[in-house]
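In: output the structure for:
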Amino acid sequence: MQNHLIEPSKVDEIISKVHLDLPSEKVNFIESLGRTLAEDIYADRDFPPFDRVAMDGIGIHHSAIENNNNLFAIEGVQPAGSSQLTLKDNGNCIEVMTGAILPKGADVVIPYEWTERKGEKMCVLDFKHAQTFTNVHRKGVDVKKGEVLIKKGTVITSAEIGIITTVGKEEVIVKTLPKVAVIATGDELVGVDQIPADYQIRMSNCYSIQSRLKEEGISSKIYHIVDDKDALKEKIKGLFTSYDIFVFSGGVSKGKFDYLPQVFEELGVVKQFHGVKQRPGKPFWFGITKNNQPIFALPGNPVSTYLCANRYLLPWLRQELNKEINQGKAILDSNYSFSKPLTYFLQVKSYYNKLGELCVSPTTGGGSGDLANLSNADAFVELPSDKNSFKKGDKLPIWFYKK
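Out: Predicted structure coming up:
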């Protein structure tokens, strides 16, 4: 338990130790896109399942090459999707189409480009590249029946969908997605459809978080609880039975009506830290319930909420679901200074220069309450607390929130 500000790297360390114990479920293959596979996918037969013709042309027997025979009577045509024909005479040929099964008795495919049609016969113009099973995709050369094609834990993309359907898996077992509650606190908040009084604002943070989660394929439900300690305690306690993850916005600073830390303590939630050495988002609170449910209690200012969700919540969730974390480094395209001894998350607009390098331009707004400026930027760069001046050309960690 922490009683002082901790570095963002320490936040990562603490949160990474929390793991969701998600069950599995069976879904139709078309609904599995973006989900995490909870079973191995096996080949139901050899790949390819037959000697497959790789180019349009003619199928012949190799003995014709050895006998310097270059004129072949056409016995028939072997299209893709038709049952296997048989080459009756080694001196003849069968026309074969790409994807077709190689005719029985044929073991060389000569592309049309190497031939010339002469009535009902085919003349081969060039044998120099022709060998046994030339232009034939041999049965089982890619994968043998029973081999693992996709390993458990793989995130399913369009490529995996193609494999899943190829092996006839109409349903697949995937990891269940977590149930997430997004909870806004504060008497000053009113609904999107309401006209706020001069001292009120419409709820927005919870919808930004919900939308961001939806971009990751995760559904959530929004709640609003007023700044009343008893109401908070009763409502939160009830929600503990229905969700895997809780994301709060507001109620964790030092104000007289910021009841959440006290409410969490009374509900038996184990605090992991309260306060991060960063700006925006310094009052960030994180804890774990008795049932190992993580609680991300984020500061209420819009940019603070959004930064903490993108910097900590989303990367952790992606890690839990075996997804790649969208984080790298970018080049600062101008000098920038930040004098306070805190890690600063600078809003930036990213682009690629003529050398193909990822660069960023600072787009500072009006502080942690300037929600509108988030639309002008597409990422945050992380300026570490051990420096206060950053020069053009510096490479810094970047956290994207727009794709």
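In: drop to CA atoms for contacts and neighbour counts, all remaining ones
Out: Will do.
In: wait, isn't Ile325 in contact with Leu313?
Out: No. Ile325 lies out of contact with Leu313 (CA atoms under 8 Å); the separation is 11.3 Å.
In: the two: which is more packed in?
Out: The residue with more neighbours, out of Ile325 and Leu313, is Leu313; 20 against 13, by other CA atoms under 10 Å.
In: and that one, that's in a strand?
Out: No. Using DSSP: H, G, I helix; E, B strand; the rest coil, the assignment for Leu313 is helix, not a strand.
In: all helices for this protein, in order.
Out: Under the criterion DSSP state H, helices of the chain are mapped to 8-16, 63-66, 158-166, 205-215, 229-239, 260-266, 302-308, 314-320.
In: contact partners of the fourth one?
Out: Applying CA atoms under 8 Å, 6 or more residues apart in numbering, the contact partners of helix 205-215 are 182-184, 219-222, 249, 300, 302, 305-306, 309, 314.
In: nearest to Glu75, of the residues you listed?
Out: Ser219 (60.5 Å; CA to CA).
In: to compare against the first, here's the next sequence to fold:
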Amino acid sequence: MDSAEGDMMSENSMLTFDEALAVIHRSVSTSEPVHVALEKALGTVAAEGIHSSVDLPPADSSAMDGYAFAYMGQRKGDNLPVTGVSMAGEPFGGVVQKDQAVKIMTGGIVPQGCDAVIPFEEVEESRDSICLKADAAFGTNIRFRGEEVGKGEILVQAGTLLDSREIGMVAAGAVPQVKVIQRPRVALLTTGTELTSLGEPLSPGRIVNSNHYFLSARLRELGCDVLPLGTVPDDMKRLKSAFIEGLEADAIISTGGVSVGDRDLVKNSLSELGFDLGFWRVLMRPGKPVLFGMLEGKLVFGLPGNPAACGAAFELFVVPALRRLAGMEAGKEAVIRVAVTQPVRSRRGRDSFIWGVLKRRENSFLFTPKQRQGSGQHRSMAGANALLRVPPDLGDLSGGWEGDAFPLRQRLLGGVL
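Out: Sure, this is the predicted structure:
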């Protein structure tokens, strides 16, 4: 992170949402590319164009089960003697004469001397010959060498997410290794003496560590690898130890402990480790107590402990950073213009982000806010697929108001709707 650009903020400074997002854009760069075996490339991004090492198909081959022959104007009723068979992987070895045919299966190499294939359904077969039941035509039912991709042609463009279909294409091009930007590996740490795991007793004052289950699932949903660091109580020594362990990953996310209470120890723990502060606290709701910076060159996000605030900060700040790590150009977050379907409660003074449901209506989009918007309520997020942004100079909104919404991504790369 470059402090010379003025990104490093004093402890008492609060940035606007746009300013905080700009810090992330300037601070995060794409991970270094690596070479991996193709079978390990799922979910990575091509760091360079991937070129075929062979013609596709590698030879003229049959698109159907039938008979191959040299086209000479044959018509319905003509007879041709059958001299052999060409199977996929077992080609016919001889040369087919002009008045002969070879039985051929789908994928079989078209024998030398042949330039047409007629399917089984259009011939009448006898022991050693066929009689055409339809007129023949030149080049029918043949996949010609290189017609899909020629040797050296590009199979996958740089910046493409390698999913199952792209991997199949690259494999067909006989490319065993590819240069990629790997999936981000994210260390996940939740803090708070009050937290328990599912299945443990809920004694007075204890709550289930729901942020861990939410963020772990969300990161995997986006295509990240997760390094779980567990739950750490409000203890400086143990927090520092957990952050050091998290340096094995590309980014560290912690939840809770980033506000100004007596047990909000995350910021001080990081400071003692040499943390380079990008920003702490942002003029937004929910999600004001959010922290971002670098520790030994690794991204660190401190998210609020309240579930809906944690979720909003994750979607608005962490997801863009992870997309950049994964190879997406900075500043390419999707924003959709929407009309709200009903009144929205909002307070002036900060950007407000409202959880809700985005739906397409012909050439426009409608946004319906969730009924409960409390920062501590999971129900704010449940079923939502977007966050509506309400500017700080506006208060309550009436139905029909038009503004910007951030759709929630299902994957780090690719489309949003």
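In: okay, now the aligned residue in structure 2 for Ile163 of structure 1: neighbour count?
Out: Counting by TM-score structural alignment, Ile163 of structure 1 lines up with Met169 in structure 2. Residues near Met169 of structure 2, counting by other CA under 10 Å, number 16.
In: OK, contacts around the residue nearest to Met169 of structure 2 when sequence neighbours are not counted?
Out: Closest residue in space to Met169 of structure 2, ignoring its immediate chain neighbours: Leu155 at 6.9 Å, by CA to CA, 6 or more residues apart in numbering. Contact analysis of Leu155 of structure 2 by CA under 8 Å, 6+ apart lists Gly49, Ile50, His51, Ser52, Val149, Met169, Val170, Gly173.
In: biggest separation within these, which pair?
Out: Gly49 and Val149 (14.1 Å).
In: ok so, going back, give me whichever of the helices of structure 1 is most buried.
Out: Mean neighbour count (mean count of other CA atoms under 10 Å) peaks for helix 302-308 among the helices of structure 1, with a mean of 25.
In: tell me which other helices or strands that one touches.
Out: If you count contacts as 3 or more CA pairs under 8 Å, 6 or more residues apart in numbering; DSSP states H and E, helix 302-308 of structure 1 packs onto helix 205-215, strand 294-298.
In: quick check: angle from the last one to helix 8-16?
Out: Orientation of strand 294-298 of structure 1 against helix 8-16 (axes from the mean of the first three to the mean of the last three CA atoms, to 10 degrees) gives an angle of 150 degrees.
In: which position in structure 2 pairs with Val192 of structure 1?
Out: Checking with TM-score structural alignment, Val192 of structure 1 has Leu198 as its match.
In: would you agree that match is in contact with Arg206?
Out: No. Using CA under 8 Å, Leu198 of structure 2 is not in contact with Arg206, being 11.5 Å away.
In: just to revisit the earlier point, how far away is the match of Val192 of structure 1 from Leu42 of structure 2?
Out: 31 Å (CA to CA, to the nearest Å).
In: which one of those two has more residues nearby?
Out: It is Leu42, of Leu198 of structure 2 and Leu42, that has more neighbours when counted by other CA under 10 Å, with 17 against 12.
In: that one: what's it in contact with?
Out: Leu162, Asp163, Ser164, Ile167.
In: ok, now with 10 Å
Out: Going by CA atoms under 10 Å, 6 or more residues apart in numbering, Leu42 of structure 2 touches Leu161, Leu162, Asp163, Ser164, Arg165, Glu166, Ile167, Gln182, Arg183, Gly223.
In: now do Arg372 of structure 2
Out: Ile354, Trp355, Gly356, His378, Arg379, Ser380, Met381 are the contacts of Arg372 of structure 2 under CA under 10 Å, 6+ apart.
In: could you find the counterpart of it in structure 1?
Out: Checking TM-score structural alignment: Arg372 of structure 2 goes with Gly365.
In: among the contacts of Arg372 of structure 2, which one sits closest to Met8 of structure 2?
Out: Ile354 (28.5 Å).
In: I'd say that closest one and Lys370 touch.
Out: Yes. Ile354 of structure 2 is within contact range of Lys370, at 7.7 Å (criterion: CA atoms under 10 Å).
In: with neighbour numbers in mind, choose between the two.
Out: Ile354 (30 against 17).
In: count residues in the vicinity of the nearest residue to Arg238 of structure 2 once chain neighbours are set aside, would you?
Out: Excluding the flanking residues, the one nearest Arg238 of structure 2 by CA to CA, 6+ apart is Val232, at 6.7 Å. Other residues lying near Val232 of structure 2 total 19 when counted by other CA under 10 Å.
In: that older thread, shared neighbours of Ile354 and Lys370 of structure 2, anything?
Out: Taking CA under 10 Å, 6+ apart as the contact rule, Ile354 of structure 2 and Lys370 both touch Val344, Ser380, Met381, Ala384.
In: which strand runs longest in structure 2?
Out: Ranked by number of residues, the top strand in structure 2 under DSSP state E is strand 351-361.
In: check which residues of that strand are buried.
Out: Residues of strand 351-361 of structure 2 classed as buried: Asp351, Ser352, Phe353, Ile354, Trp355, Gly356, Val357, Leu358 (neighbour count, 16 or more other CA atoms under 10 Å).
In: out of these, who's nearest Glu122 of structure 2?
Out: Proximity of the buried residues of strand 351-361 of structure 2 to Glu122 of structure 2 was ranked by CA to CA; the top entry is Leu358 with 53.3 Å.
In: contacts only, for the residue nearest to Glu324 of structure 1 when sequence neighbours are not counted.
Out: Leaving aside its chain neighbours, Glu324 of structure 1 sits nearest to Arg318 (6.6 Å; criterion: CA to CA, 6+ apart). Residues near Arg318 of structure 1 by CA under 10 Å, 6+ apart: Glu216, Glu324, Ile325, Asn326.
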